[in-house]
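Q: Here is my input, please return the structure:
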Amino acid sequence: MAGLIIDVPGLQLTDHDKAMLQHPAVAGVILFTRNYESSAQLIELTESIRSAAGRDLVICVDHEGGRVQRFRGEFTHIPAMARIRKSVSSPAQQSVIARELGWLMAAELLACGVDHSFAPVLDIEGESTVIGDRAFSSDPEEVIFLAHAFIRGMHEAGMRATGKHFPGHGTVVADSHVDIPVDERSLDDILALDGKVFAHLAPHIQAVMPAHVIYPQVAPEPAGFSKRWLQDILRKQYEFDGVIISDDLMMAGALVAGTVTQRAEVALEAGCDLLLVCNDQVAAQTVLDTVTFPGETQPSVDTLRGQTSTDGLAKLRESQRWQEAQQLLTLLTSEH
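A: This next block holds a predicted model:
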């Protein structure tokens, strides 16, 4: 059930993109801001991706809200998750808002042919600068409470959920995009704080994305390359039976695993089902040319595919739930 998720450089597919999409090991495409100009253009792009592949793929994006929302313009600005509890004091109302934000984020993407957003962030808000207000809270019980509501909203819209970044990126300062973070905590400390969230929510999410963080008291390699984390703890201890998706193998935090071929092979061996290779088509092609992916991609794709349409945002905005979600957004103070 293993495969590769690639990206494309522009607003439309090139001939090279189309050729890559036909490779049987390509399970999906991740989109970025550079791939978005308008909702109409986005619908054309998602349709062309599926047409070029000639089979079911999963079209993904990082669109969690706050700083990490790839499509703006016609899309609703989703606030950072920490703003929910900072702006509203009632837990009951916080839950309603979290649920509607999950629904709104997912519904707008699905209406434009995008299957899946890598959300929600299940990290604990702590010292990490790259996580920060992307996290729901510094309290694991609050994270569980609000993230579960957000996940319910995603599911109601027709989108599956990915919890990230297992087993927790929030308490380490370094940014794994540009550095190799090391978290010196003991296994007991990690499981009692960050791990509590993943353990509780594992039955409710369909995918997990591990962190490019080294936890040397537990394993010598980053979590995404570690059988100890992915198989012994996530699969066996937490009984997670969904899809494990590597974080981008081109990030600095992944470089300790060697060449891009070696990174892919080690991630697969550790237990990742889908691999992300972003912002480097040459590297993605190298992985396709040199790595043997066990099994077929279809089971993973089927798990993550959403209930997409090409109705567009205009029709969605006519719905009562979309309009009520917009009203709830006014309760959150916004930076924009």
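Q: Could you use CA atoms for every contact and neighbour count after this?
A: Fine.
Q: where's the spatially most central residue of the chain relative to residue 38, distance?
A: Nearest to the geometric centre of the chain sits residue 118, at 1.8 Å (C-alpha atoms, centre = their mean). Distance of residue 118 to residue 38, given as C-alpha to C-alpha, to the nearest Å: 21 Å.
Q: before we move on, what about residue 92?
A: Taking C-alpha to C-alpha, one finds residue 92 at 35 Å from residue 38.
Q: which one of these two has more residues nearby?
A: Neighbour tally, residue 92 and residue 38, criterion other C-alpha atoms under 10 Å: the higher count belongs to residue 38, 16 against 10.
Q: which other residues reach stretch 204-212?
A: Under the contact criterion C-alpha atoms under 8 Å, 6 or more residues apart in numbering, stretch 204-212 has outside partners 148, 151, 160-169, 176, 180-181, 222-224, 241-247, 253-254, 303-304.
Q: cool, and stretch 148-162?
A: 95-96, 98-107, 110, 115-120, 201, 204-209, 303-308.
Q: How far does stretch 56-73 stretch from one end to the other?
A: So stretch 56-73: terminal residues 28 Å apart, C-alpha to C-alpha.
Q: Skipping adjacent residues, who's closest to residue 135 in space?
A: residue 125 (5.2 Å; C-alpha to C-alpha, 6 or more residues apart in numbering).
Q: Pull the contacting residues for that neighbour.
A: By C-alpha under 8 Å, 6+ apart, the contact list for residue 125 reads 131, 132, 133, 134, 135, 136, 137, 138, 139, 170, 171.
Q: And residue 234, by the same measure?
A: residue 240.
Q: repeat that for 10 Å
A: Neighbouring residues of residue 234 by C-alpha atoms under 10 Å, 6 or more residues apart in numbering: 166-167, 195, 198-199, 202, 208, 210, 227-228, 240-241, 244, 271.
Q: on that earlier part again, from residue 61, how far off is the residue nearest to the centre of the chain?
A: On the measure of C-alpha to C-alpha, residue 118 and residue 61 end up 6 Å apart.
Q: I have a second one here; can you model it like the first so I can compare?
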Amino acid sequence: MGRNFFILFCLAAFSCFGTDLFDEMSLEEKVGQVLMVHVLGDETSEEAKRLVQGVKVGGIIYYNWANGLTPPLQVKKLSTGLQELARKNRSGLPLLIAADQEGGIVARLQEGFSIFPGNRALAATGDADLAEKAAFAMGEELRAVGVNMNLAPVVDVNCNPRNPVIGVRSFGGDAETVAAFGKKALDGYKQAQMIATLKHFPGHGDVGVDSHEDLPVVYKSQKELEKVELFPFAALALEAEAIMTAHLLVPALDPQHCSTLSQKTLNYLRETIGFQGVIVSDSLVMKGVLTKCSSVDEAAIKALEAGCDLLILGGRLLTEDLQNVELTADDIERVHSSIVKAIKEGRLSEERLDQAVKRILALKKSSIKEAPFEDLSKTVRTKKYLALAEKIASSSLEVIEKYGGRISQLREKKVCVIAPSLLQDVLSKSSFLDIGKSTDVYFFKGLNPSDAEIEAAKKEAEFADVVLICSYNAWKSPSAIELTTSLLEMDKPSIVLVVRDPLDSSLFPQADLIIQSFSPTLPSMQAMYDRLIKK
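A: Predicted structure coming up:
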């Protein structure tokens, strides 16, 4: 009954995609279609009804903090409820329901879903077919719970090892490798009937600032950009249905405007590269774009005017006092009204709006497919997908041995594990807390240990036979470097697990053994454990 209802609902929605649908839409309905917003709650609510049936938004973006997103059945019920609201609109247009499910450190759907290592780990396997298989698996799981658009894959070329925002989210620092793995990921999503989104155009890989917090600037010539940052987009644009912008200032393309707000930059994507799909803005509540705009309303108008088709208004705004504040339904209604007003007053052309809406309608018509069978156990977190994640994790490990002979037979040793508290959950789910004959564990808060925590860690390790340290982007934190260095100076057999950016490996040459996983996910942690136990 449930499956038949969902198929009937999808058919009813699609029956409204007539040739004259666009002509029947009001200005207000068309503006609604270009907005993708978040809703609060793990089930449909009055706020959701207000946004879907009042504002008539074209899309919803999911976040853990807003929607729970566990277990899978909850996500499916939420998706079904939201689409039911959309079906009752005059147009009957289905919603684009999106999530950032990149794998690795950015995965909105986790509990109850298959957890995959991220892009850098995939590239470390040297097997691009694994990227296709992982994308297919993630796409299948997303579609099973009603998500029809993934804001992935990341095809930024991470040519700056100190990149504060991309790092292991990228397939690496070589443009051809990124393009090759990105192509396979697109193939996987296509097979899963999942709308994929290349990001972040024109390339977020060589920045020193996080665009969530400020506006990064990329100082490269156009020729240099075309060899590196732009290369994956040029190679893959004709196979992609959507491309997301980056909030960057790239003077070689436009010396004045942030890429999301730059007609010159987006014209390059359309005319030089030849992309004719949907251009999606990165979230317009990010500081990187708001440094050039007086409000989110202004950012939305300018982004649409520049050439963005779908405007993401989801996520949390980082305010001056570093507090996260999300947009409310009132805010979305205000932004919607501001765009309508800009068109009525002639500041923004309705022709530009029409171009965006037609692309969105075409995407919905061609790419939103019916939901699969209701039995989620046949699609989500299957043995096959868990085995795939394990294979990727084990194949991606890179081992650096200096005095590996000092590390052996850990099951017979007293081991002290030192790690940041954000790894406590994943370590507890792995076998690491039982790695030695006896295992002591010390977790320090955050990623910047205090002097007292450094001393406590040393005391904890004092009587250990082997010290095992988890390094999570220590390169960003002098105190994290100090903690690991002070533990290594105790001259005990030592293991450093580099679970995120590989730059950490170069910081600790005195370690007996370093294992890089490029991913702090459970499959990667377990793979490192398995590798150590074999020594």
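Q: circling back: for PyMOL, write the select line for the buried members of the contacts of residue 234 of structure 1.
A: Applying 16 or more other C-alpha atoms under 10 Å to the contacts of residue 234 of structure 1 leaves a buried subset, and the PyMOL line that selects it is:
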select buried, resi 166+167+195+198+199+202+208+210+227+228+240+244+271
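Q: In strands only, show me the contacts of residue 234 of structure 1.
A: Within these, residues falling in strands by DSSP state E are 166, 208, 210, 244.
Q: all helices for the stretch 301-450 of structure 2, in order.
A: 329-344, 350-367, 383-396, 424-429 (DSSP state H, counting those that start in this stretch).
Q: quick one: which of those helices is nearest residue 94 of structure 2?
A: helix 350-367 (7.3 Å; C-alpha to C-alpha).
Q: Tell me what angle that closest one forms with helix 329-344.
A: Using axes from the mean of the first three to the mean of the last three C-alpha atoms, to 10 degrees, the inter-axis angle of helix 350-367 of structure 2 relative to helix 329-344 is 120 degrees.
Q: before we move on, the earlier item: okay, the contacts of residue 234 of structure 1 in CSV with distance to residue 3 of structure 1 next?
A: Formatted as CSV, the contacts of residue 234 of structure 1 follow (distance: C-alpha to C-alpha, whole Å):
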residue, distance to residue 3 of structure 1
166, 20
167, 22
195, 27
198, 24
199, 26
202, 22
208, 15
210, 16
227, 18
228, 22
240, 19
241, 17
244, 11
271, 12
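Q: Show the contacting residues for the equivalent of residue 86 of structure 2 over in structure 1.
A: Matched by TM-score structural alignment, residue 86 of structure 2 corresponds to residue 53 in structure 1. By C-alpha under 10 Å, 6+ apart, the residues touching residue 53 of structure 1 are 17, 18, 19, 20, 21, 22, 23, 24, 26, 27, 28.
Q: just those now: which is nearest residue 296 of structure 1?
A: Out of the contacts of residue 53 of structure 1, the member with the shortest distance to residue 296 of structure 1 (by C-alpha to C-alpha) is residue 24, at 8.3 Å.
Q: Tell me the secondary structure of the closest one, please.
A: At residue 24 of structure 1 the chain is in coil, as set by DSSP: H, G, I helix; E, B strand; the rest coil.
Q: sorry, back to before: and the two most separated of the ones in strands among the contacts of residue 234 of structure 1?
A: 166 and 244 (10.0 Å).
Q: quick one: common contacting residues for those two?
A: 208, 209, 210, 224, 230, 234.
Q: would you list every one of the strands in the stretch 51-200 of structure 1?
A: 58-61, 63-65, 68-69, 116-117, 162-166 (DSSP state E, counting those that start in this stretch).
Q: can you redo the ones you listed as CSV with distance to residue 82 of structure 1?
A: As requested, the strands of the stretch 51-200 of structure 1 are exported to CSV (distance: least, C-alpha to C-alpha, whole Å):
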stretch, distance to residue 82 of structure 1
strand 58-61, 21
strand 63-65, 10
strand 68-69, 13
strand 116-117, 18
strand 162-166, 15
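Q: Can you say which of those strands is nearest to residue 330 of structure 1?
A: Per C-alpha to C-alpha, nearest to residue 330 of structure 1 of the strands of the stretch 51-200 of structure 1: strand 63-65, 15.4 Å.
Q: got a list of contacts for that closest one?
A: Contacts for strand 63-65 of structure 1 (C-alpha under 10 Å, 6+ apart): 31-33, 69-72, 76-81, 101-102, 105-106, 109, 116-121, 134.
Q: what's the mean deviation for it versus structure 2?
A: Overlaying structure 2 shows strand 63-65 of structure 1 at a mean distance of 0.7 Å from the equivalent residues (mean C-alpha distance after the TM-score superposition for structure 1).
Q: which stretch of helix or strand covers residue 20 of structure 1?
A: Per DSSP states H and E, residue 20 of structure 1 falls inside helix 15-21.
Q: From the rest of the structure, what touches that helix?
A: With C-alpha under 10 Å, 6+ apart as the criterion, helix 15-21 of structure 1 contacts 5-10, 13-14, 26-29, 48-55, 57, 281, 284-285, 288.
Q: Would you mind getting the average deviation of it from structure 2?
A: Mean deviation for helix 15-21 of structure 1: 1.1 Å (mean C-alpha distance after the TM-score superposition for structure 1).
Q: matching residues in structure 2 for that helix?
A: Going by TM-score structural alignment, helix 15-21 of structure 1 sits over residues 46-52 in structure 2.
Q: Which residues in the matching stretch does the neighbour count mark as buried?
A: 47, 48, 49, 50, 51, 52.
Q: Can you name the helix or strand that residue 29 of structure 2 falls in?
A: Using DSSP H and E, residue 29 of structure 2 falls in helix 27-33.
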